[in-house]
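S.K.: Provided below for reference: sequence and predicted model.
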Amino acid sequence: MAIPETLTAPQQRHRQTDRLRRLPIRQIVCLIPFVLVALWAVGNWSLVADGVSRLGGADTGWLLMGVVVTGLCWVAASCVRQGTIMERLPIARLLASQFAAGAANHLLPAGLGAHVVTLRFLRGCGIPLERSTAALALYSLVEAIARIGLLVSLVLAFPGALRLDELAPTGRAVLTVVVIAAVVIAVVAIVLFAAERLRRIIGSFLRTALTDARALHKKPSRTLALWGGAVAFPLLQGGVLVCVALALGLPVPWYYIVVAYLAASTVAGMIPAPGGIGSVEPALAVALVMVGAPLVVATATVLGFRFLTVWLPLLPGVAMLAALVRWRVL
């Protein structure tokens, strides 16, 4: 029989002090996304002002439709997360965790914030650490394959959507990329060759990931959730952009706008900025101009898209993140 822990008065005061010290840190971390957004807005104030003035006359019905499609994006993300795990996850908590992960994604670069939230959620559901990390890797791999596959398919279906000749890199740029890739591969190979323990860890991780991936693809419901959600998510995000473009009367076919989104998000994803702030905006504006959108309207469309997908859900997302931490779901 376990003996209940008894604390002296000094120990109780020390524990209460530690709790009070940790609380402000969490609150400060939750404010980081707002600071990042404010810094971007200040640095691009003239652009923001022009875009906001145009958004003031946008069609409200299409903007509301964009809000609905934005909500469906979290459903698609939840489907992908469920598709990476054999066990059935609690639906309500899964949706809440993905909504909170959207806010956490603006705390750390390269999507690490969302992965940290999901990892804590999976661990809270009793999924072992090795399988949880394998699920995160599978999610990233499938999401990238689906996004690039959609982009290639749509470019082949609509070859005039992007003026790819203007994006063709010079010989010097290609040589630079090849050299960087060769150096990275060489460094990774040397590290793996020299560190036996690291090789064992990576080997164990890969075996777990491959075993889980094979088991998941033998279950039709998980395969449909994994790949269906991975395809639906970028299409829904592109749908939000289409709704904003229609609200502003952008004179570009909707499928060209989806191609522009896929191209811009693929390029911006290579820049490890928290939430893509500072990288998605210019990439998306350039892509819209390339498919035939006027610069001013393209800028307003990008601002409206980012408002619906990032800034509008940011405050409730942070609140949900704090609530899930307090309820020990994360």
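M.R.: Noted; the coordinates are in hand.

S.K.: rest of the way, CA atoms for contacts and neighbours
M.R.: Fine.

S.K.: mind listing what's buried in the host helix or strand of L156?
M.R.: Secondary-structure assignment from DSSP states H and E places L156 in helix 129-157. Buried residues in helix 129-157, counted by 16 or more other Cα atoms under 10 Å: 131-139, 142-144, 146-148, 150-152, 154-155.

S.K.: can you check stretch 250-258 too?
M.R.: Neighbour-count burial for stretch 250-258, counted by 16+ other Cα under 10 Å, picks out L250, V252, W254, Y255, Y256, I257, V258.

S.K.: mind checking how far V240 is from L303?
M.R.: According to Cα to Cα, to the nearest Å, V240 and L303 sit 12 Å apart.

S.K.: and V177, by the same measure?
M.R.: Distance from V177 to L303, counting by Cα to Cα: 31 Å.

S.K.: re the thing from before, between the buried residues of stretch 250-258, which is closest to G229?
M.R.: If you rank those by distance to G229 using Cα to Cα, V258 comes first, at 16.9 Å.

S.K.: and the closest one, how far is that from S221?
M.R.: For V258, the distance to S221 (Cα to Cα) stands at 28 Å.

S.K.: also G43?
M.R.: 46 Å.

S.K.: same thing with D50?
M.R.: On the measure of Cα to Cα, D50 and S221 end up 47 Å apart.

S.K.: show me which residues of the longest helix anywhere in the chain are buried.
M.R.: Using DSSP state H to define each element, the chain has its longest helix at helix 9-43. Of the residues in helix 9-43, C30, P33, L36, V37 count as buried by neighbour count, 16+ other Cα under 10 Å.

S.K.: use this one as the comparison:
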Amino acid sequence: MAEARDEPAVFVVEPLFPQRLRRPSDALRFLATLLALVAVILLSLVAKQTLNGLEQDIQTGTEYVPSLLSRLATFLGGAAVLAVPAAFAVERVFHRDGLRVAEGLIAAIIGMVGSYLVGVWVESPGGPEDLGNLLTGGGRLDALNALLTSVIAYATAVRINRRPTWRAILWTVVALFLLSLFSGRQITIPSALVTVLFGMAIGYATLYGIGSPNTRPPGNAVLATLRRLSFQPVSARRIEDDHQGSRRYSVGLRGGSTLDVTVLDRDQQVAGLPYRLWRRIWMATETRRRAIRSLRAELEREALMAYAASAAGVSTPRLLATSEIGTEAALLAYEHLETRRLDDLDDAEVTDALLVKVWKQLKLLQRQRLAHRRLTGDSIQVDAGGNVVFGDARSGEIAAGDLLLRIDVAQLLTSTALRVGAERSVNVAASVMGDATLAGALPLLQKIALIRETRGALKKNKQLLTELRDRIVERKPQAEAEEVRLERFRPRTLITIIASAFAAYVVLSQITQVDLGLVVTTANWWWGALALGASVISFVAATFVIRGFVPAGLPFGRTMLVQFASSFVKLVAPAAVGGIAINTRYLQKRGVPSTLALASVGASQLIGLVFHIGLLLLFAYITGSNTASSFTPSRTLVVVLLIVAVLIVVVLGVPPLRRLVTGRLRSLFSNVLPRLLDVLQSPAKMLEGFGGTLLLTIAFVVCLDACVRAFGGEISFTAVAVVFLTANAIGSAAPTPGGLGAVEVALIAGLRVAGVLDPVATSAVLLYRLLTFWLPVLPGWASFTYLQRKQAL
């Protein structure tokens, strides 16, 4: 120790540390608390009856408590909830931590003002009535308890939860205080939960807003730790942070050697957490890495990867020492190697011989099943002797699965191709790794498998991945070119789930407004039988449509079973997708070439679209000529045309959307016109295809019209046709299975505009959807199963 005190002072060249920091962990805790607050409110609104019963049970139970004991508990709860924060403040002041107490008082004041404003908002005439009744118990109580909100906000801001003893005392007195409020009927259960969460949110927001004292150990603390590890630093300077935001220092030692020191700060461990969580949820990769890692776990993981890489014979900076720096940071000391990054080399220096060395280093890693996971131009370095060094081992993983190893190959292929082109990259890689290894990485040459920096670089060379695939296939033609599905779900799937949940809510809310018993007893079921017959005829018409646009002969019975099967597929696919997919598959199984099958289905869809638009305009015009109708179709026609015009302008005006739509239409209708010409040359096929398309639309209109009349609705057939055609277009565009939710809302709204009473419109639409969407599901499932067993699908 005496020798350590005799060491000369070393000045660390680094920027001045800010006195206060906004910690990402506080922002994340604030967001998590807000999410919990929203979840509590939504659950409370859904389970109002259950909460009311629970409150009554609690209040009934408190009546059995002796009066003296109840009063004593009320007094102690109210006094203690003030005394504990005050005692903690005194304790902090004695420890010269008065600034923390001041932060807590700021949060308490904000919490009190916030609780008052929330109360004014929910109790105002324009406020949320259901939420107000939930929190105020029907208007007899305050929405939020101001005292409890302030106490919770104060306790959160002073970080009392980090002190186990104080934390236990605080939450005990808060529970006692809440019990006294319940026994006195001064608070509701939702109000209590919302008050606590609201106070916590205020506390975390205050902490993040004003910042927290900077507890990161400065450079001289890093040097002191190195001295305890028997190093003798004589100079130190801060260098560029690594890609994860960790501090790095270059430390000169007595004797002339140099250390590269990485410092892991505790408050930086959650930096980038949202992105890591999203990738972990989104990506189905073989990894055991946690999105949230403790300081100790991060230190051990990086050290283990560094030791494993060195043991595998890979040229990496040697890890010399590790240590914690107090409780808020840790360091890793590596030997310093004089290198240059691959990105900094001139093009002439990036020779094939150098690239071979790069791939040999990766081969050493893969032999020991080590995944680097960050093979980019800044982590691949070259020393003065021309030897390749792999840096940045902290992103790696030991005992990696096959998928991660293949991703490393795909990543390095892409990184080197960005420098030397696809052909050179593939040829050099194949000379070291072999064609079979490159073929294994072929399905992973997709943007989602690469790291963020590489994905950004590919924006300037969008064809590079395609070129890499082509070069690999040229070397190994039998290689599997289909991409591996890495996403657990696609964004489109997420949108479908959200839309389906909303649709289910809409449908259920409509059902609750209908007296089903009254509907069953008052409906005219002769009209219901007609609607059922029209629904069955729609499947016959759909069969004619497919038969009419396919040049080969199709058996009527089995083709009709395919149409029933498509009604089952609609449960899991949007309305416009399920029918196309299953009919195309059926035609392919019948021996129709894929191109012709797609062209035939595309032709049927195109003619269906033309008939749909033409009938909509025709029926809208006819309805508009009837001035006696309460339905205002001329205005409807204008609205429809305006909507179509706006959609066209949006599609044509937004380049990504325009490319998406034109690409889809091109792939769907590329061979449609020749197929239509073939149909026009056959009167029988033309009659079957065109007549089936017209019959299909008329059958659905008749079904909806019969459903309306079954419940006593009086509306013209042409008005029903306009309503159906408009709603069907909306349902086809909706991302929900079978247009669920969108079709119901559009049909009910259209019938209401046409003059149908609300109960009649809702009942008619529910019956219509029952006959055309839900009822065919069971025969559709049976048809789907039968056709699969017969290998017809």
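M.R.: Ah, there it is. Here the structure is a predicted model, which is why all the values come from computation and not from measurement.

S.K.: circling back to that earlier point, beyond the helix holding L156 of structure 1, next helix or strand please.
M.R.: Following helix 129-157 of structure 1 in sequence, per DSSP H and E, is helix 171-194.

S.K.: what's that following helix packed up against?
M.R.: helix 196-217 (3 or more Cα pairs under 8 Å, 6 or more residues apart in numbering; DSSP states H and E).

S.K.: quick one, the helix it packs on and helix 171-194 angle?
M.R.: 110 degrees (axes from the mean of the first three to the mean of the last three Cα atoms, to 10 degrees).

S.K.: nearest to N105 of structure 1, of the buried residues of stretch 250-258 of structure 1?
M.R.: V258 (22.8 Å).

S.K.: on the three-state scheme, the closest one is what?
M.R.: Here V258 of structure 1 is recorded as helix under DSSP: H, G, I helix; E, B strand; the rest coil.

S.K.: and S78 of structure 1, what pairs with it in structure 2?
M.R.: For S78 of structure 1, the aligned position in structure 2 is T543, judged by TM-score structural alignment.

S.K.: need the contact list for that match.
M.R.: F556, T559, M560, Q563, G692 (Cα atoms under 8 Å, 6 or more residues apart in numbering).

S.K.: TSV for the residues you listed, including distance to G780 of structure 2, secondary structure and neighbour count?
M.R.: Output for those, formatted as TSV (distance: Cα to Cα, whole Å; DSSP: H, G, I helix; E, B strand; the rest coil; neighbours: other Cα atoms under 10 Å):
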residue	distance to G780 of structure 2	secondary structure	neighbour count
F556	16	helix	14
T559	12	helix	22
M560	10	helix	21
Q563	8	helix	24
G692	20	helix	25
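
S.K.: re earlier: out of V240 and L303 of structure 1, which sits in the busier spot?
M.R.: The residue with more neighbours, out of V240 of structure 1 and L303 and counting by other Cα atoms under 10 Å, is V240; that gives 31 against 24.

S.K.: what's that one aligned with over in structure 2?
M.R.: Using TM-score structural alignment, V240 of structure 1 sits opposite C703 in structure 2.

S.K.: again, but for S97 of structure 1
M.R.: Aligned partner of S97 of structure 1 by TM-score structural alignment: V562.

S.K.: and the helices in the stretch 201-330 of structure 1?
M.R.: Assigned by DSSP state H, counting those that start in this stretch, the stretch 201-330 of structure 1 shows helices spanning 220-223, 229-247, 254-268, 280-290, 295-306, 314-326.

S.K.: where does the last one end up in structure 2?
M.R.: Pointing back at helix 314-326 of structure 1 there. Using TM-score structural alignment, helix 314-326 of structure 1 pairs with 777-789 in structure 2.

S.K.: what's the mean distance for that stretch versus structure 1?
M.R.: Average distance, stretch 777-789 of structure 2 versus aligned residues of structure 1 after superposition (mean Cα distance after the TM-score superposition for structure 1): 1.4 Å.

S.K.: which positions within that stretch qualify as buried?
M.R.: Buried residues in stretch 777-789 of structure 2 (16+ other Cα under 10 Å): V777, G780, W781, S783, F784, Y786, L787.

S.K.: check stretch 183-203 of structure 2 too.
M.R.: Buried-residue list, stretch 183-203 of structure 2, by 16+ other Cα under 10 Å: 183, 185-203.

S.K.: which residue numbers in structure 1 go with it?
M.R.: So stretch 183-203 of structure 2 sits over no part of structure 1, by TM-score structural alignment.

S.K.: corresponding residue for V743 of structure 2 in structure 1?
M.R.: By TM-score structural alignment, V743 of structure 2 lines up with V280 in structure 1.

S.K.: residues in contact with the residue nearest to that match when sequence neighbours are not counted?
M.R.: What sits nearest to V280 of structure 1 in space, not counting adjacent residues and going by Cα to Cα, 6 or more residues apart in numbering, is A268, at 5.3 Å. For A268 of structure 1, the contact set (Cα under 8 Å, 6+ apart) comprises G276, S279, V280, A283.

S.K.: which one of those residues sits closest to W62 of structure 1?
M.R.: Looking across these and measuring by Cα to Cα, the closest to W62 of structure 1 is V280, at 22.0 Å.

S.K.: much appreciated, bye for now.
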